[in-house]
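Colleague: Give the three-dimensional model of this entry:
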Amino acid sequence: MPDARRIRRWRRLLADEREEAAVYRELAGRRRGEEREILLGLADAEERHAAHWVELLGPEADRPARGRLRMRVLVQLAKRFGSVFVLALAQRAESRTPYRTEPDATEAMAADERVHEEVVRALASRGRARLSGTFRAAVFGANDGLVSNLALVLGVIGGGVPSSVILLTGLSGLLAGALSMGAGEYISVRSQRELLAAAAPGTGTSAVVPQLDVNANELALVYRARGMSEREAREHADEVLRNPQLAPAADRPGQDHEVVGTGLKAATSSFCFFAAGAAVPVLPFLSGATGPAPVIAAAVLVGLALMLTGAAVGVMSGAPPLTRALRQLAIGYGAAAATYVLGLVFGATVG
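Modeller: Here you go, the predicted structure:
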């Protein structure tokens, strides 16, 4: 008979598998078509793993157990959101599978978990692609607002200016920076979309495929220009000539536009998030307080916000959130400290 410690471990693994299955079923309830089927397939696989622990536990399987806290939280997030963030968290959960070192798990179960990680990574990448343009603008806008306005405020504080000047400087930096970021994002995204549009395959090629000279087969030149080898281009062109319906699928014009996003969305996201980030270091000075208290409060608030944005990037990219949060904090505080020192130097020089 297995000892009590082993039974507890099995019961915990059983609970985790049931929680994971619940996560995928909740996510499937918010999806349609192929993604729904894939998520339901993952849930079925987790339930097969759960059945393994039920068989080992026997009557002990009837005793309820709770899964790990992060899995229980993930189930609640899946019920309420079902977003790409939940998929990214599920990807991290799959990457931490204990089955690589669990002696009572089968090799097939360990292999399944490795495959599940790749499946969830692929599903999450679809959402990341849809969000990438707006999300990039939001993260960059919030981070720039936090760092630049904190640095600006600390710089003028280092120069020894009155509290009213500090507040005016912070508000001016907020408005000027938000407008600049919004305009810059709009121009950047619009320019990138125009470049992609110029490079995208045209849609008129498929209409003339039936009229092409089969012997000359100049369609092969199109595919060679797109990067195929001579042999691959010739074979693909022959296939398209035999079945002209394949031509539109081969062209796929404009597919990268979705990844880039729209200029208006990126500009709006960048403007709003920069303004929100830039407002954080200004808030403590709105009360009219003087001395070190508002400075410390601004630094603490900005530090927390920087860690939040860094953790969000970590979750979205599948990287450790804490590592990304600390990196964001170090960069932001470093820039602010450098500006404060410059303010001290120039303030002393002017004085």
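Colleague: From now on I want contacts and neighbour counts done on CA atoms only, so please keep to that.
Modeller: OK.
Colleague: and Gly133, what does it touch?
Modeller: By C-alpha atoms under 8 Å, 6 or more residues apart in numbering, the contact list for Gly133 reads Val259, Val260, Gly261, Thr262, Ala266.
Colleague: chain center to the strand or helix carrying it, what's the gap?
Modeller: In the assignment (DSSP states H and E), Gly133 maps to helix 107-158. Its chain's C-alpha centre and that of helix 107-158 lie 4 Å apart, by C-alpha atoms, centre = their mean, to the nearest Å.
Colleague: and the helix or strand that comes right after it with helix 107-158, angle?
Modeller: Proceeding N to C from helix 107-158, the next assigned helix or strand is helix 163-199, under DSSP H and E. Angle, helix 163-199 to helix 107-158, by axes from the mean of the first three to the mean of the last three C-alpha atoms, to 10 degrees: 130 degrees.
Colleague: Please enumerate the helices of the stretch 201-350 of the chain.
Modeller: With helices called from DSSP state H, counting those that start in this stretch, the stretch 201-350 of the chain shows them at 205-208, 219-225, 230-242, 246-251, 257-260, 263-279, 292-317, 321-350.
Colleague: who does the fifth one touch, helix- and strand-wise?
Modeller: The one in question is helix 257-260. Under the contact definition 3 or more C-alpha pairs under 8 Å, 6 or more residues apart in numbering; DSSP states H and E, helix 257-260 sits against helix 107-158, helix 163-199.
Colleague: next one: the longest one
Modeller: Using 3+ C-alpha pairs under 8 Å, 6+ apart as the contact definition, the elements that helix 321-350 packs against are helix 107-158, helix 292-317.
Colleague: can you redo these as CSV with distance to Ala247?
Modeller: Shown next, in CSV, are the helices and strands packed on helix 321-350 (distance: least, C-alpha to C-alpha, whole Å):
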stretch, distance to Ala247
helix 107-158, 24
helix 292-317, 35
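Colleague: Nearest to Arg242, out of these?
Modeller: With C-alpha to C-alpha, the closest approach to Arg242 among the helices and strands packed on helix 321-350 belongs to helix 107-158: 32.4 Å.
Colleague: Now do Leu39: how many residues are near it, please.
Modeller: Using other C-alpha atoms under 10 Å, Leu39 is surrounded by 23 other residues.
Colleague: I'd like the structure of this one too, to check against the first:
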Amino acid sequence: MHDKIADGRSIRRWRRRLADEREEARVYRSLADRRTGEERDILLGLAEAEERHARYWEDLLGDEIGPRRRGHFRMRLLVALARRFGSVFVLALAQRAESRSPYHYDQDVPPSMAADERIHEEVVRALAARGRARVSGSFRAAVFGANDGLVSNLALVLGVIGGNLPTSVVLLTGLSGLLAGALSMGAGEYISVRSQRELLAAATPDPEARAVVPHLDVDANELALVYRARGMDEDEAQHRADALLRRFQLNPPPAKADPEVESGSPRETEDPGEHEVVGSGLNAAVSSFVFFASGALVPVLPFLVGLSGLPAVVLAVVLVGLALMLTGATVGVLSGAAPLPRALRQLAIGLGAAGVTYLLGVLFGATAG
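Modeller: Here you go, the predicted model:
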């Protein structure tokens, strides 16, 4: 059993470490089952690393390994989520789990294993960043849409209630605010995303310009200026331009544009993921419309089911508060941070804005009276 002194407490801790390593390996293998290509290979590599760590604990325990036990509840939950969804949310949760590894202060863990866990956190962080980039356009519109719907319509409803207007007016105001806000959000998001994509497209190098490179005068040309305009320093730009021209001198391209031109062109300084991060204008508009409407419906629900007065107000505030905490926690999970502080921050900001509007309604209602 190695040269470690094994008391009852140590054995229990080692068994727990072994169970957690096995669960982590299952998380990564479950995620790999829903991926292809490079991401699948990376996740399988992480799973193999966790299994290597599990073998360390197995060797350390020796005859004291005991019956197979389940890992920490958090890891079992990740396994279940990975099997059903395999989404960026699971990777974000896995990133947070890796960041809280106890190996950094466990004296029974060799430095190489502690270093492995630190590297695993960075690998998962990078994979989660890829996933965030794929969903950022629509997800941003969804979260902001839902949050705006919750806060703006609750503020609108409370402002009307503060003005001491009848329930029918409150309901009509809430539904009007829902429809007007959802249409405005959807249209605004569509225009915003389309405009951003058009700006990116305007900055993309013209493929027709690459076709004339073989015909440039070798002794007098401005090709290096193109590279410099794209962000290279003067020496590097000149070196790249000279190398490209020499390649065309030695190997004249066919009539059709040579792919080598593209590989050596200034497009290398362009971020290939920019258009992916921006997302689709239509998807963002639909997400924004649907989620704003969903959020704006929450403060109106008590009045739709027939409640009025203080019970309706209290229920609306409670429902909106829970929804605000959910959106805040979701953003926290996706960012790999603790969800509770984000949830409480979202709650404080949303209810604070609604409270101000209610007080203004009371003030103007009293003045009008």
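Colleague: Drop the TM-score for these two in here.
Modeller: With the length set by TM-score structural alignment, normalised by the length of structure 1, the two chains reach a TM-score of 0.96; 351 aligned residues with a C-alpha RMSD of 1.5 Å.
Colleague: coming back round to it: what's the closest of the contacts of Gly133 of structure 1 to Val165 of structure 1?
Modeller: Using C-alpha to C-alpha, Ala266 is the member of the contacts of Gly133 of structure 1 that lies nearest Val165 of structure 1, at 31.9 Å.
Colleague: what do we get in structure 2 for the closest one?
Modeller: Taking TM-score structural alignment for the superposition, Ala266 of structure 1 sits opposite Ala284 in structure 2.
Colleague: Now that match. Nearest residue, chain neighbours left out?
Modeller: Leaving aside its chain neighbours, Ala284 of structure 2 sits nearest to Ser138 (4.7 Å; criterion: C-alpha to C-alpha, 6 or more residues apart in numbering).
Colleague: Translate the one you found into the numbering of structure 1.
Modeller: With the correspondence set by TM-score structural alignment, Ser138 of structure 2 lines up against Thr134 in structure 1.
Colleague: I'd guessed its match sits against Val259; true?
Modeller: No. Counting by C-alpha atoms under 8 Å, Thr134 of structure 1 sits too far from Val259 to count as a contact (9.4 Å).
Colleague: which residues are in contact with both of these two?
Modeller: Residues touching both Thr134 of structure 1 and Val259 (C-alpha under 8 Å, 6+ apart): none.
Colleague: Could you double-check that Gly173 of structure 1 lies in contact with Asn149?
Modeller: Yes. Using C-alpha under 8 Å, Gly173 of structure 1 is in contact with Asn149, at 6.2 Å.
Colleague: Just want to know which of those two has more residues nearby.
Modeller: Neighbour count, other C-alpha under 10 Å: between Gly173 of structure 1 and Asn149, Asn149 has more, with 29 against 22.
Colleague: what do we get in structure 2 for that one?
Modeller: Under the alignment (TM-score structural alignment), Asn149 of structure 1 pairs with Asn153 in structure 2.
Colleague: and the gap between the nearest residue to that match once chain neighbours are set aside and Leu307 of structure 2?
Modeller: Closest residue to Asn153 of structure 2 apart from its sequence neighbours, by C-alpha to C-alpha, 6+ apart: Ala296 at 5.3 Å. Distance of Ala296 of structure 2 to Leu307 of structure 2, computed by C-alpha to C-alpha, to the nearest Å: 17 Å.
Colleague: can I assume the match of Ala266 of structure 1 is in contact with Ser192?
Modeller: No. Taking contacts as C-alpha under 8 Å, Ala284 of structure 2 lies outside contact range of Ser192: 9.4 Å.
Colleague: Show me which of those two is the more surrounded one.
Modeller: A direct count of neighbours by other C-alpha under 10 Å for Ala284 of structure 2 and Ser192 places Ala284 higher, at 30 against 16.
Colleague: before we move on, the earlier item: quick check: which of the helices of the stretch 201-350 of structure 1 is buried the most?
Modeller: Comparing the helices of the stretch 201-350 of structure 1 on average neighbours per residue, with mean count of other C-alpha atoms under 10 Å, the densest one is helix 263-279 at a mean of 25.
Colleague: List the contacts of the residue mapped onto Val298 of structure 2 from structure 1.
Modeller: Aligning on TM-score structural alignment places Val298 of structure 2 opposite Val280 in structure 1. Shown in contact with Val280 of structure 1 (C-alpha under 8 Å, 6+ apart): Leu146, Ala298, Leu301, Val302.
Colleague: Give me the aligned partner of the last one over in structure 2.
Modeller: Val302 of structure 1 maps onto Val320 in structure 2 when the alignment is built from TM-score structural alignment.
Colleague: Also Leu27 of structure 1?
Modeller: The equivalent of Leu27 of structure 1 in structure 2 is Leu31 (alignment by TM-score structural alignment).
Colleague: Surely its match and Leu81 touch.
Modeller: No. Here Leu31 of structure 2 lies out of contact with Leu81, judged by C-alpha under 8 Å, at a distance of 9.2 Å.
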